[in-house]
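Peer 1: using only what follows, build the 3D model:
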Amino acid sequence: MMKNICVAHRGFSGKAPENTLAAVRMALALPYVRWMEIDVQLTRDGVPVVIHDFTLDRTTNGHGKVKNMDFEPMRRLDAGGWKSRAFRGEKVPSLEEVLDLASGRLKLNIELKTSGDMYPGLEKAVIDLISAKGMRDEVVLTSFDAGVLQRVKELDARFRTGLIYDSRSGDPARKVKELGCSFLSISFTRINAGLAKLLAERGVKTMAWTVDKAKEMRRLAEMHSDIMICTNRPDIWGDTFLEV
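Peer 2: Down below sits the predicted model:
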């Protein structure tokens, strides 16, 4: 059996609406899902919420920017009906709700979704919540933004950080080292065996996203056993890697 860890992308988002408690619970129901990737932003009144887009339009029946809405009005939105009628009434979850479900059951790759100074205080709000729950060792905080990762380390150097990298050029291994990260989140199309080996030797975990086809999962597994496979379809990971 292959050892490549299965990471549920925004929960089991192939079947449930992404970044909802339904998607989280469906991922938790699969015993081989050991990690989950989620996205976190701040409401106008400073509550960390789990949602990917900077706007509400695609994944809820609301409109406008996440940062312009308070938590309680956001909770009244339907974040599941867009996926199917079966998920009508799903809410935009708070990070706290997801932490409570995941605690002691799987680890979390929490992407801090921000750009520039869009969310002042995002890093502190997330760190404080995770620390209050005693879950610092169960998470890695990731971002495309080097400044975000540096602020996390300044606030609490004990937190693991990870760089999200999607450039077609450059040296991700060097960038990770410069930022003091122990995790690299990278498009599966950008990774190769040499990079995976180098990062593993340096103690850096590599997660490849977003891999939904068995053929690509096998290709990554053949490159290196340490490559974590982030997928919308953890069931396909199970069908591909688990011994019958």
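
Peer 1: could you use CA atoms for every contact and neighbour count after this?
Peer 2: Will do.

Peer 1: neighbours of residue 221, how many?
Peer 2: When counting by other CA atoms under 10 Å, one arrives at 20 neighbours for residue 221.

Peer 1: how near is it to residue 42?
Peer 2: According to CA to CA, to the nearest Å, residue 221 and residue 42 sit 36 Å apart.

Peer 1: and for residue 95?
Peer 2: 10 Å.

Peer 1: which neighbours do those two share?
Peer 2: Taking CA atoms under 8 Å, 6 or more residues apart in numbering as the criterion, residue 95 and residue 42 both touch 48-49.

Peer 1: when these two are compared, which one has more neighbours?
Peer 2: For residue 95 versus residue 42, neighbours defined as other CA under 10 Å are more numerous around residue 42 (31 against 22).

Peer 1: and for comparison, fold this next one:
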Amino acid sequence: MGLKIGAVAAGFTRDLEFDLSRVEALIRHGRREEVQLLVLPDAVLGGYLNDLSNPTYDDLPPALTLDDPLISKVIAMAGEMVVCFGFCEADGPDRFNTALCVTGDGVLGHHRKVHQPPGERAIYAAGNEFAGFDTPVGRIGMMIDYDKTFPEAARALAVDGADVIACLCAWPTSITNRAARMNEDRQSRLFDLYDRSRAAENQVVLVSSNLTGSIGGLRFLGQSKVVGPGGDIVARTWSKAGIAIAEVDVRAEIETARRVLHHLGERRPEVY
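Peer 2: Prediction:
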């Protein structure tokens, strides 16, 4: 039997009630389509930063603790579905760009973004771990946008047994050299390249979600997708809002990809 996966492309704002209602609508849509794993973007509760070139603490989205009632509401909405979503996490004085994976029974996985572009580095604390975790739909790992630029991040998750890697993004078009057409933008090409490469080099299923629309001076790419373990895109949203849905027999696809060339087993860490 295949796993029904949904990769969301959607826009979110500083209005937490609006965001929560959009999350509810997306989960409801996913449930109608019998989605079992729904991956929402980064920053769905409170939106992303307005300005990456000169961010300030006033620019941060509303910070939520893990026991915040809004987090509890998303958990309740998830029900039997496995749902990944991102938000700004408060932990004492620190703020983290965080992803949670939940079902109605509670939190399954918790990831704090490790790799930070210069703008985020000034105001967010960094996470320090990549770890897989077990869920009702299999073993999953999570990354948050810039994490996927670093091959070691996805590799660490694959080595830890993750068959599916969820990459939650707030990935904008190029800030320094924006193209007139989004599909010609340098960041658009890199976004797809990283998604396909991380899946193929680890021979895993990668689910990439991303914001759409604009916040402040940032315009987001969308391009949410499900990528198979051979690096093939099996479903995508392009630049528009929506849910890319694919049914994937995860174990069968991975076993097929690794039958002759088994990248994880053929590594030689002692020479790297």
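
Peer 1: and the TM-score between these chains?
Peer 2: Once superposed, chain against chain, the TM-score is 0.47 (TM-score structural alignment, normalised by the length of structure 1); 179 aligned residues with a CA RMSD of 5.4 Å.

Peer 1: which residues of structure 1 fall in helices?
Peer 2: In structure 1, helices defined by DSSP state H lie at 21-28, 71-75, 95-102, 122-132, 146-155, 172-179, 193-201, 214-223, 234-241, listed in chain order.

Peer 1: redo those as JSON lines? Include distance to residue 108 of structure 1.
Peer 2: Below are the helices of structure 1 laid out as JSON lines (distance: least, CA to CA, whole Å):
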{"stretch": "helix 21-28", "distance to residue 108 of structure 1": "11"}
{"stretch": "helix 71-75", "distance to residue 108 of structure 1": "22"}
{"stretch": "helix 95-102", "distance to residue 108 of structure 1": "8"}
{"stretch": "helix 122-132", "distance to residue 108 of structure 1": "11"}
{"stretch": "helix 146-155", "distance to residue 108 of structure 1": "16"}
{"stretch": "helix 172-179", "distance to residue 108 of structure 1": "19"}
{"stretch": "helix 193-201", "distance to residue 108 of structure 1": "20"}
{"stretch": "helix 214-223", "distance to residue 108 of structure 1": "20"}
{"stretch": "helix 234-241", "distance to residue 108 of structure 1": "15"}
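
Peer 1: could you say which of these is packed most deeply?
Peer 2: Burial of these is given as mean neighbour count (mean count of other CA atoms under 10 Å); helix 21-28 ranks first at a mean of 22.

Peer 1: that helix versus helix 95-102: what angle between them?
Peer 2: Put simply, helix 21-28 of structure 1 runs at 30 degrees to helix 95-102, going by axes from the mean of the first three to the mean of the last three CA atoms, to 10 degrees.

Peer 1: quick check: angle from helix 21-28 of structure 1 to helix 234-241?
Peer 2: Using the same axes, to 10 degrees, helix 21-28 of structure 1 lies at 20 degrees relative to helix 234-241.

Peer 1: packing partners of helix 21-28 of structure 1?
Peer 2: Helix 21-28 of structure 1 is packed against helix 95-102, with contacts defined by 3 or more CA pairs under 8 Å, 6 or more residues apart in numbering; DSSP states H and E.

Peer 1: before we move on, back to that, quick one: closest of the helices of structure 1 to residue 50 of structure 1.
Peer 2: helix 95-102 (5.7 Å; CA to CA).

Peer 1: which other residues reach that closest one?
Peer 2: Under CA under 8 Å, 6+ apart, the answer for helix 95-102 of structure 1 is 21, 24-25, 28, 40, 48-50, 108, 129-130, 133.

Peer 1: any idea how far residue 228 of structure 1 is from residue 73 of structure 1?
Peer 2: Taking CA to CA, one finds residue 228 of structure 1 at 37 Å from residue 73 of structure 1.

Peer 1: do the same with residue 98 of structure 1
Peer 2: Distance of residue 98 of structure 1 to residue 73 of structure 1, computed by CA to CA: 19 Å.

Peer 1: how about the strands in structure 2?
Peer 2: When assigned using DSSP state E, the strands of structure 2 occupy the ranges 3-10, 37-39, 82-91, 94-103, 106-112, 133-135, 138-144, 164-169, 205-211, 214-215, 218-219, 225-227, 233-236, 242-248.

Peer 1: can you tell me which of the ones you listed is nearest to residue 156 of structure 2?
Peer 2: That would be, of these and by CA to CA, strand 138-144, which comes in at 9.2 Å.
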